[in-house]
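Peer 1: Okay, sequence plus prediction incoming.
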Amino acid sequence: MLAVFLVTFPFFALIAAGYAAARSRLLPLEAIPGLNAFVLFFALPCMLYQFGARTPIAQLLDASVALVWGAAALLVVAVTVRLTRRGRIGWNDAAFGALVAAFPNTGFMGVPLLAALLGAAATGPVIISIVFDMVVTSSLCIALSRLDATGHAGGAAFWQAARKALRGIVLNPMPWSILLGAAASAAQWRLPGPADRTVSMLADAASPAALFTIGAVLARGALLARAQGASSRRGAVADVLPVVLVKLVAHPLLVAGLGAAARAAGLPLSQGALVTLVLVAALPSASNVSMLAERFGADNARIARIILWTTVAAFFSFPLAVGWLR
């Protein structure tokens, strides 16, 4: 277990450093969107391109991995909506609570962390999970968030949300970088030397910059939650704790159970791929869900608390998951 903590500690330490920098205002809150843009549009796409280009195309098209991950994600969304949609929590807040329960922080945190723990073999399942969550899980939850509206206005809101979700997918550089990397892998093509070195330099910056940015985004979310904290502490715990437990406990157990069932049914799901998927599910919630919740008018303070709590708890729960699987 100590060996696992020695691997995971630097990743969480960088998150803590970003949190402290933003919370102390050493990093101005106004600078966080720029830092986030660097990671999202420059560094992380280069890292994902390299992972895709260096991974055999068969691993990127593993239908068994996509089936297990997709089934687990859809079940987590359904269960979370069923558990949390009550009282003042309508479809909008329940849908984004479900998204933050089903969508791990794979891009910013999971890719470098799982590569350090499991090596290159983890790349294929990780990339498949990223694509599914960005395309299917996010779109589904955004569509569900519009069900609070009724009648003709409700239909218009639904299709407007669908268009926003599609536009977000098209403008997100991560799926395109994965697609280009997969095409390069299939064609066995390499970038010219100077271009390859430029991409490598940006890719090397992705991991520390992404982790530091997660901490800064969490600090901004915590400050926002404090500013909007109209609900009592007891009410906040009741709203947040079930989603945290679904994310860090139910989600990885569900993936493990579905994966074991798939292997028992004869699907060609390797043990290594299943271990990777379980660890992806054990990651904390994706920090970008907070921005989506704000854009669609959900209770962003609640979403920020869930992301913060899952990130803090994962410092302890993620190494335990690694030790359990080993």
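Peer 2: Thanks, I have it.
Peer 1: drop to CA atoms for contacts and neighbour counts, all remaining ones
Peer 2: Fine.
Peer 1: Now the element after the one helix or strand residue 141 maps to, going C-ward?
Peer 2: Per DSSP states H and E: residue 141 is located in helix 138-145. The element immediately downstream of helix 138-145 (helix or strand, assigned by DSSP H and E) is helix 151-171.
Peer 1: What are the contacting residues of that following helix?
Peer 2: The set of residues external to helix 151-171 that reach it, using Cα atoms under 8 Å, 6 or more residues apart in numbering, is 134, 135, 138, 139, 142, 143, 146, 147, 148, 149, 175.
Peer 1: Next, count neighbours for the second one.
Peer 2: Spelled out, that is residue 135. Residue 135 has 16 neighbours, counted by other Cα atoms under 10 Å.
Peer 1: Select only the buried ones of the contacts of helix 151-171 in ChimeraX?
Peer 2: ChimeraX command restricting the contacts of helix 151-171 to the buried ones, with burial defined by 16 or more other Cα atoms under 10 Å:
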select :134,135,138,139,142,143,146,147,175
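Peer 1: In a markdown table: the contacts of helix 151-171, plus distance to residue 43.
Peer 2: Formatted as a markdown table, these follow (distance: Cα to Cα, whole Å):
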| residue | distance to residue 43 |
| --- | --- |
| 134 | 18 |
| 135 | 21 |
| 138 | 22 |
| 139 | 25 |
| 142 | 27 |
| 143 | 30 |
| 146 | 33 |
| 147 | 36 |
| 148 | 38 |
| 149 | 39 |
| 175 | 14 |
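Peer 1: Tell me where this protein has strands.
Peer 2: Taking DSSP state E as the criterion, the chain contains no strands.
Peer 1: Just give me the neighbour total for residue 235.
Peer 2: 10.
Peer 1: my bad, should have said residue 11
Peer 2: Residue 11: 20 neighbours (other Cα under 10 Å).
Peer 1: ok, now the one 10 residues further on?
Peer 2: Residue 21 sits with 18 neighbouring residues when counted by other Cα under 10 Å.
Peer 1: ok, for it, nearest residue in space, not its chain neighbours?
Peer 2: Leaving aside its chain neighbours, residue 21 sits nearest to residue 27 (5.2 Å; criterion: Cα to Cα, 6 or more residues apart in numbering).
Peer 1: So which elements touch the helix holding residue 141?
Peer 2: Other elements packing on helix 138-145 under the criterion 3 or more Cα pairs under 8 Å, 6 or more residues apart in numbering; DSSP states H and E are helix 91-102, helix 151-171.
Peer 1: Point out the most buried one among these.
Peer 2: helix 91-102 (a mean of 29; mean count of other Cα atoms under 10 Å).
Peer 1: Contacts made by it with the rest, please.
Peer 2: 73-74, 76-78, 80-81, 84-85, 137-138, 141-142, 144-148, 243-244, 246-247, 251, 281, 285-286, 289, 293, 297-299, 303, 306-307.
Peer 1: distance between that helix and the chain's centre?
Peer 2: 13 Å (Cα atoms, centre = their mean, to the nearest Å).
Peer 1: swap in stretch 314-326?
Peer 2: 18 Å.
Peer 1: then this one, side by side with the first:
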Amino acid sequence: MLAILSALIPTFGLIVAGFALRHWRFLPDAFWPGAEKLTYFITFPALLFANTAKADLGSLPVTGIAIVILGTACAMAALTILAKPALQVSDAAFTSIFQGAIRPNTYIGLAVAAALLGERGLTVTALCVALIVPTVNVLSVLACSHWGDNNRKTGIISVLRDVIRNPLLMACVLGLVANASGLGLPPIAGPFLEILGRAALPIGLLAVGAGIDLQAARRAGGPVAASTLGKLALSPAIAIGLSLLLDMPPIDMAALAFYAGLPCSASAYVLARLMGGDAKMMASIITVHTLVAIATMPILAILLHAA
């Protein structure tokens, strides 16, 4: 248990540090949007490309990974829709709960995988990114289009075009192509991307902390609590159950469970604001998920280690 906490405390310490830096205005507010943009478009794609390009994919149960992570996301989407009458919220608020059920914070996921599971866990997580990014984006846009207040009708072609342009997805796909072609990481560009990728986790986690909104957390009520329980407890439980059914290797099962139990991504707030969702509830969900995950991720790690 001590080893697990020793590995995870620095990860969540960076989130707390990001919150403190933003709260105490150590850096100007204008710094954080730039840091998020740098992470999203440059350093995280570099990390994902470098990892997938050099990974030993032949040793991974790719089909099993796809079944578990996509099955978990689809199960959570279906259960959330089935629970809509019991939640007793507006349609706009429901879109925020829906996004909270399926969208993961990839920054935290990669950091946890790197800290606890090594290269293999990082590679499994990168594959999860490649599979989940297009899936949850399409599902979220369709949900917001159907239930959002502005009733914006988004065509499937427009949705797919936006998904294809996602830099995290593009990095994974290009890395897989480089891997499958035998090119791997080229001599000069490879080390450059690996060095660039090392900046992704600290900058990304600081930005996650800077985005924590305690005022939004204070507005949280029953629906936000239900969302938190679903994403941080039910979702990893489903992933573990599917992994056991498919007899997945322990490290792969752990990586899948961690990814399924990640807090909601901050990108959900942008979509909620643009497509008529309840942006205030979305901010509450993101903040509460992130704060509670500081406790649930170590608990999940300890339970998986004990198993």
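Peer 2: Nice, thanks for sending it over. Since the structure is predicted, the reported quantities are computational estimates derived from the model, not experimental observations.
Peer 1: Can you give the distance of stretch 231-239 of structure 2 from its chain's centre?
Peer 2: On Cα atoms, centre = their mean, the centre of stretch 231-239 of structure 2 falls 13 Å from the chain's centre.
Peer 1: May I have the distance across that stretch, first residue to last?
Peer 2: Using Cα to Cα, to the nearest Å, the end-to-end distance of stretch 231-239 of structure 2 comes out at 11 Å.
Peer 1: Pull up the aligned stretch in structure 1 for it.
Peer 2: Aligning stretch 231-239 of structure 2 against structure 1 (TM-score structural alignment) gives residues 247-255.
Peer 1: Over to stretch 273-286 of structure 2?
Peer 2: Under the criterion TM-score structural alignment, stretch 273-286 of structure 2 matches residues 294-307.
Peer 1: Buried residues in that stretch, which are they?
Peer 2: Result for stretch 294-307 of structure 1 [16+ other Cα under 10 Å]: buried residues 296, 298, 299, 300, 301, 302, 303, 304, 305, 306, 307.
Peer 1: Mean deviation, stretch 280-295 of structure 2 versus structure 1?
Peer 2: Compared with structure 1 after the fit, stretch 280-295 of structure 2 shows a mean deviation of 1.4 Å (mean Cα distance after the TM-score superposition for structure 1).
Peer 1: who's in contact with that stretch?
Peer 2: By Cα under 8 Å, 6+ apart, the residues outside stretch 280-295 of structure 2 that reach it are 12, 93, 96-97, 100, 211-214, 216-220, 224, 227-228, 232, 262-266, 268-269, 272.
Peer 1: Could you do stretch 61-79 of structure 2 as well?
Peer 2: 98, 101-102, 124, 128, 131-132, 135-136, 230, 235, 238-239, 242-243, 246, 248, 252, 256, 260.
Peer 1: counterpart of residue 207 of structure 2 in structure 1?
Peer 2: In structure 1, residue 207 of structure 2 lines up with residue 213, judged by TM-score structural alignment.
Peer 1: From residue 32 of structure 1, how far off is its match?
Peer 2: Taking Cα to Cα, one finds residue 213 of structure 1 at 7 Å from residue 32 of structure 1.
Peer 1: Map the residue nearest to residue 21 of structure 1 across to structure 2 for me.
Peer 2: Going residue by residue (TM-score structural alignment), residue 27 of structure 1 aligns to residue 27.
Peer 1: likewise residue 270 of structure 1?
Peer 2: Checking with TM-score structural alignment, residue 270 of structure 1 has residue 249 as its match.
Peer 1: how much space between that match and residue 233 of structure 2?
Peer 2: Counting by Cα to Cα - residue 249 of structure 2 and residue 233 of structure 2 are separated by 21 Å.
Peer 1: again with residue 52 of structure 2
Peer 2: In terms of Cα to Cα, residue 52 of structure 2 sits 28 Å off from residue 233 of structure 2.
Peer 1: Look at these two and report which has more neighbours.
Peer 2: Using other Cα under 10 Å as the criterion, residue 52 of structure 2 and residue 233 rank with residue 52 on top: 28 against 19.
Peer 1: Quick one: residues contacting that one.
Peer 2: If you count contacts by Cα under 8 Å, 6+ apart, then residue 52 of structure 2 has 123, 126, 127, 172, 175, 176, 179 around it.
Peer 1: before we move on, what about residue 126 of structure 2?
Peer 2: Shown in contact with residue 126 of structure 2 (Cα under 8 Å, 6+ apart): 48, 51, 52, 110, 172.
Peer 1: follow-up on the earlier one: and the buried ones among the contacts of stretch 61-79 of structure 2, selectable in PyMOL?
Peer 2: Buried subset of the contacts of stretch 61-79 of structure 2, written as a PyMOL selection, criterion 16+ other Cα under 10 Å:
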select buried, resi 98+101+102+124+128+131+132+135+136+230+235+238+239+242+243+248+252+256+260
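Peer 1: Just the contacts of stretch 61-79 of structure 2: which are in helices?
Peer 2: 98, 101-102, 124, 128, 131-132, 135-136, 235, 238-239, 242-243, 252, 256, 260 (DSSP state H).
Peer 1: Residue 131 of structure 2 versus residue 201 of structure 2, what's the distance?
Peer 2: Per Cα to Cα, residue 201 of structure 2 is found 20 Å from residue 131 of structure 2.
Peer 1: And residue 198 of structure 2, by the same measure?
Peer 2: 23 Å.
Peer 1: what do you get for residue 8 of structure 2?
Peer 2: On the measure of Cα to Cα, residue 8 of structure 2 and residue 131 of structure 2 end up 25 Å apart.
Peer 1: what about the nearest residue to residue 47 of structure 1 once chain neighbours are set aside, how many residues close to it?
Peer 2: Nearest non-adjacent residue to residue 47 of structure 1, counting by Cα to Cα, 6+ apart: residue 203, 4.2 Å away. Using other Cα under 10 Å, residue 203 of structure 1 has 21 other residues around it.
Peer 1: same thing with the one 5 residues further on?
Peer 2: Residue 208 of structure 1 is surrounded by 19 other residues when neighbours are defined as other Cα under 10 Å.
Peer 1: ok, now which ones touch it?
Peer 2: By Cα under 8 Å, 6+ apart, the neighbours of residue 208 of structure 1 are 11, 14.
Peer 1: Kindly recompute the last result at 7 Å.
Peer 2: Contact analysis of residue 208 of structure 1 by Cα atoms under 7 Å, 6 or more residues apart in numbering lists residue 14.
Peer 1: Tell me how far it lies from residue 145 of structure 1.
Peer 2: 33 Å.
Peer 1: ditto for residue 309 of structure 1
Peer 2: From residue 309 of structure 1 to residue 145 of structure 1 the distance is 23 Å (Cα to Cα).
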